[in-house]
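**Q** coords please:
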Amino acid sequence: MNARVTDYDVLRVFCGPRGGHGNTLAVVRDGTRMPERDDRQAFAAQLGFSETVFVDDPERGVIDIYTPGARLPFAGYPCVGTAWLLDVPELVTPAGVVGARLDGEFSWIEARPEWAPARTLRQYGSAAEVDALKVPSPGEWLYAWAWQDEAAGRVRARAFPGRGDGIEEDEATGAAALLLTHQLGRALNITQGAGSQILTAPQPEGWVEVGGRVFLEH
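**A** Here you go, the predicted model:
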């Protein structure tokens, strides 16, 4: 591993209305200093965040995304956070070109549901049932959700990656929110984890927008 790569930004993505919660993300702005995939994977595992992003071209928005145990062609909250940090109109991922925009306090991306990794979307009868769930054994990637207010599009959700890589529950998950929005065909206001907020909206031709607040930790 290239020992020179020590500088990275830490963001919280999909924060709640008062700035709390959100899923923690590491962004290595100068990814070219660590070009090898094996080194990137090892560094992501060393940091231990749900995802770590390596920026290969900050002007064009070319990025490479890793969990502690795998490389991802696309992921939601890393794209939302990195687009906000770089202030670019689009991101180039292995899955495709992700549109990006800022709207007041919210950072938005536009992506396609087929880019998202497979998730089990399981509906429960109430938000209380979702709140009461225990972390399942490693296996399927489970997105547990229930309506808080169906008429208003308000959802309660929790995410259990089930990868066995030390991340038992994701605080906020953009790709799963994208898939749920595509499945339901409507805009959603999702409260996930301990209090993170994810906003979504279907777009023409199968695209979906996913947005939230981003804060720079350091």
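**Q** Only C-alpha atoms from now on, for both contacts and neighbour counts.
**A** Will do.
**Q** so the residue positioned nearest the centre of the chain, which of the three states?
**A** By Cα atoms, centre = their mean, the chain has its centre lying nearest to residue 77, at 2.2 Å. Following DSSP: H, G, I helix; E, B strand; the rest coil, the label given to residue 77 is helix.
**Q** what's near enough to touch the residue lying closest to it once chain neighbours are set aside?
**A** Nearest residue to residue 77, sequence neighbours excluded (Cα to Cα, 6 or more residues apart in numbering): residue 174, at 4.9 Å. By Cα atoms under 8 Å, 6 or more residues apart in numbering, residue 174 lies in contact with 75, 76, 77, 198, 210.
**Q** buried ones in the helix or strand harbouring residue 42?
**A** If you go by DSSP states H and E, residue 42 is part of helix 37-47. Residues of helix 37-47 classed as buried: 40, 41, 42, 43, 44, 45 (neighbour count, 16 or more other Cα atoms under 10 Å).
**Q** Next, the structure of the following sequence, for comparison with the previous one:
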Amino acid sequence: MNTAYDVLAVFCGPDGRHGNRLGVVRDGRARPDEASRQALAKELGHSETVFVDDPERGVLDVYTPSVRLPFAGHPVVGAAWLLDLEVLDLPVGEVWARHDGEFTWIGARPEWAPPRTLRQYGSAAEVEALDVPPPGVGAPPAERGRLYAWAWEEEAAGRVRARAFPGRGDGVDEDEATGAAALLLTALLGRALNITQGRGSQIMTAPGPDGVIELGGRVRHLGSGPLTR
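**A** Next up is the predicted model:
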């Protein structure tokens, strides 16, 4: 089967580097069933792959290499940028997006994010020195091992250093940039954050009205092509 797809980097740093890789299949009809979508997401090996079922209405279907997700931050930000849409349709409901210069923003609710252990460390250096924990280690079993390690870099300015370990055992040992975890941390702290995650990705957040949190970052197009299988 020949499936055209794009690869994006979402939540890039100020220098345009880093960002979490995202696969986008613009024509979801090429992989119409859940099994074939899951197989492609596993083959591509990105933290998430998103299938676009309606490019005009922004109907999205998101997969990790091992599970289907009703919502994930960096796939929605990336798809909003690629499709140039202001509204996206996901199983959790409508997600509004806006484009502000170099940043693409979405409005999301923290309750859409899968549960994680948000573990605070004493310094950014401690976070950077962490080893990747084995799958399932670092969080209660109910949270599937998801660990979001964070520390203040500059608390007064809302600057955070973070790393994310999904613990799924599907080949993705560490997420370079995790929008859903940023939502949870923003809700916990109740303030806007400027998060540096992974090797140098940047995630911006801002609490809004009615429990909605804006989640934003830079997106780059890395390439596109067919996957024959």
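**Q** And the longest strand along structure 2, what's buried?
**A** Of all segments of type strand in structure 2, defined using DSSP state E, the longest is strand 213-228. Using 16+ other Cα under 10 Å as the test for burial, strand 213-228 of structure 2 gives 213, 214, 215, 216, 217, 218, 219, 220.
**Q** Throw those into a markdown table and include distance to residue 2 of structure 2, thanks.
**A** As requested, these are arranged in a markdown table below (distance: Cα to Cα, whole Å):
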| residue | distance to residue 2 of structure 2 |
| --- | --- |
| 213 | 38 |
| 214 | 36 |
| 215 | 34 |
| 216 | 33 |
| 217 | 31 |
| 218 | 29 |
| 219 | 26 |
| 220 | 24 |
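**Q** Show the contacting residues for the equivalent of residue 209 of structure 1 over in structure 2.
**A** When structure 2 is aligned by TM-score structural alignment, the residue opposite residue 209 of structure 1 is residue 214. Neighbouring residues of residue 214 of structure 2 by Cα under 8 Å, 6+ apart: 105, 106, 107, 108, 205, 206, 207, 208.
**Q** Quick one: the helices in structure 1, in order.
**A** In structure 1, the helices defined using DSSP state H lie at 37-47, 76-86, 127-131, 174-184.
**Q** What residues in structure 2 pair up with the third one?
**A** Pointing back at helix 127-131 of structure 1 there. Counting by TM-score structural alignment, helix 127-131 of structure 1 corresponds to 124-128 in structure 2.
**Q** Tell me roughly how far that stretch lies from structure 1 on average.
**A** Stretch 124-128 of structure 2: mean distance to aligned residues in structure 1 after superposition is 0.4 Å, counting by mean Cα distance after the TM-score superposition for structure 1.
**Q** contacts for that stretch?
**A** For stretch 124-128 of structure 2, the external contacting residues (Cα under 8 Å, 6+ apart) are 121, 149, 150, 151, 152, 153, 160, 161, 162, 163.
**Q** Give the burial count for residue 113 of structure 1, as a bare number.
**A** A count of neighbours around residue 113 of structure 1, defined by other Cα atoms under 10 Å, yields 20.
**Q** The closest residue to it other than its chain neighbours and residue 121 of structure 1: what is the separation?
**A** Leaving aside its chain neighbours, residue 113 of structure 1 sits nearest to residue 179 (5.5 Å; criterion: Cα to Cα, 6+ apart). Remark: distance between residue 179 of structure 1 and residue 121 of structure 1 (Cα to Cα, to the nearest Å) = 8 Å.
**Q** hmm, back to that, check the contacts of residue 174 of structure 1 and tell me the two furthest apart.
**A** Using Cα to Cα, those span at most 14.0 Å, a distance reached by 75 and 198.
**Q** Neighbour count: those two, which is higher?
**A** Counted by other Cα under 10 Å, residue 75 of structure 1 and residue 198 do not tie: residue 198 has more neighbours, with 27 against 24.
**Q** what residues are up against the residue lying closest to residue 215 of structure 2 once chain neighbours are set aside?
**A** Spatially, and ignoring its direct neighbours in sequence, residue 215 of structure 2 is nearest to residue 205 (4.7 Å; Cα to Cα, 6+ apart). Residues near residue 205 of structure 2 by Cα under 8 Å, 6+ apart: 182, 183, 186, 192, 193, 194, 213, 214, 215, 216.
**Q** For these, could you give me CSV that also reports distance to residue 114 of structure 2?
**A** Shown next, in CSV, are these (distance: Cα to Cα, whole Å):
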residue, distance to residue 114 of structure 2
182, 11
183, 10
186, 14
192, 20
193, 20
194, 21
213, 15
214, 17
215, 16
216, 19
